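K.L.:
coordinates only, no sequence provided:
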């Protein structure tokens, strides 16, 4: 029987070198995300979000990126959830994308800020009705007696709001404003390619190769 210690894979799909890496990390991220979508990677927009509480204890969860541009990376959630409370206390976070099929990882770090109410309203209105009602029904991260609580609350809010539930005041978007990126491409013999970008004064990105 194969043990966990015996599980190994040699990475051979691609390489990442300075000659083919953009000076702007956002452009490289956009290209890699597009390639993940084109390759039909499952949930290419799924990312791990890491936050830290007031007690210094870290926590992670998977969320879905819903937009990105020069301002940063955007996702939406319940402000009263554990991640929301932790971001209120310590507004910095780390993100990680892992596209297993492409043997690629992207890590992003930076400060986090709420997106505007207008942005949150626009995205909320684009969601399926069931998801909009779910945002009202779920007191995210709070203990509940069973799934029936969620079903009952969703039905109650469905009767209350009909087809046009407004955005809950406790629900909206966050934007991580990057000051550090790392792009990892798996390579043979564990000699992986790692390119790190660090934001310098004046908005210039410094790029460095890191040892694997």
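P.N.:
Happy to help now that I have it. Here the structure is a predicted model, which is why all the values come from computation and not from measurement. Numbers count the residues shown, from 1 in each chain.

K.L.:
please make it C-alpha for all contacts and neighbour counts, starting now.
P.N.:
Fine.

K.L.:
OK, contacts around residue 112?
P.N.:
Residue 112 is in contact with 87, 91, 92, 93, 174, 175, 176, 177, counting by Cα atoms under 8 Å, 6 or more residues apart in numbering.

K.L.:
repeat that for residue 51.
P.N.:
By Cα under 8 Å, 6+ apart, the contact set of residue 51 is 58, 59, 60, 83, 86, 87, 90, 92, 93, 94.

K.L.:
alright, now check it against this:
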């Protein structure tokens, strides 16, 4: 079978205007909880897209760590490629894809850094190995496996169980300007309902053609 012949029939759910919450964060929470309960690996995995100074897009999978009506939160190394790109251009796109439910959510917006207190509180909640790894990894820089493991061992000896948050590590909050909910439907007649933030702070809802 060729790649062109790979097809799935999307027929599990529907998404109509009368059924969707008027609050996009509430609707996201409903879908996220269904994805968490009904199965699928890491429902908080999301494709994070940024743009570099030459206009080239970059995408990678990160993990959502919190969300509320202020935005969507994730953590990373500020000295990574994505960190440098967001410092130059705070525009960002998130994509969640939940295959079990045949759904995706697209979020566009801008990032703002979390406070040091917020980042430190989350960092201290991470497993010990992850905290040491945040020091050992010069994220996005060229390194050998041997050097990486040596750096981990060095920081493990230096800190023991008392690992402080690195100054170059912390969180971002994605403040959305639009949130689109996509539900797969038969014959590729998918449901696409898009919330767009208006100047008065309200959300406008439109159906988009699939």
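P.N.:
It's in. Just so you know, these numbers come straight off a predicted model, no measurement behind them.

K.L.:
now structure 2: which of the contacts of residue 112 of structure 1 match?
P.N.:
Compared against structure 2 with both residues aligned by TM-score structural alignment, their matches' Cα atoms under 8 Å, those retain 87, 91, 92, 93, 174, 175, 176, 177.

K.L.:
of the residues you listed, which is the nearest to residue 48 of structure 1?
P.N.:
Of all these, residue 48 of structure 1 sits closest to residue 93, with 10.3 Å by Cα to Cα.

K.L.:
that closest one touches residue 113, doesn't it?
P.N.:
No - using Cα atoms under 8 Å as the test, residue 93 of structure 1 is too far from residue 113 to be in contact (10.3 Å).

K.L.:
so which of these two has more stuff around it?
P.N.:
A side-by-side neighbour count of residue 93 of structure 1 and residue 113, using other Cα atoms under 10 Å, places residue 93 first with 22 against 17.

K.L.:
post-alignment, whichever strand or helix holds residue 49 of structure 2 versus structure 1, mean distance?
P.N.:
Counting by DSSP states H and E, the element that carries residue 49 of structure 2 is strand 45-51. With mean Cα distance after the TM-score superposition for structure 1, strand 45-51 of structure 2 departs from structure 1 by a mean of 0.2 Å once superposed.

K.L.:
the kept ones among the contacts of residue 112 of structure 1 in strands, which ones?
P.N.:
Counting by DSSP state E, those place 92, 93, 174, 175, 176, 177 in strands.

K.L.:
quick one on the thing from earlier: now distance to residue 132 of structure 1 too, for the contacts of residue 51 of structure 1, in a markdown table please.
P.N.:
Output for the contacts of residue 51 of structure 1, formatted as a markdown table (distance: Cα to Cα, whole Å):
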| residue | distance to residue 132 of structure 1 |
| --- | --- |
| 58 | 29 |
| 59 | 26 |
| 60 | 24 |
| 83 | 20 |
| 86 | 24 |
| 87 | 23 |
| 90 | 28 |
| 92 | 27 |
| 93 | 26 |
| 94 | 27 |
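
K.L.:
right, I'll leave it there.
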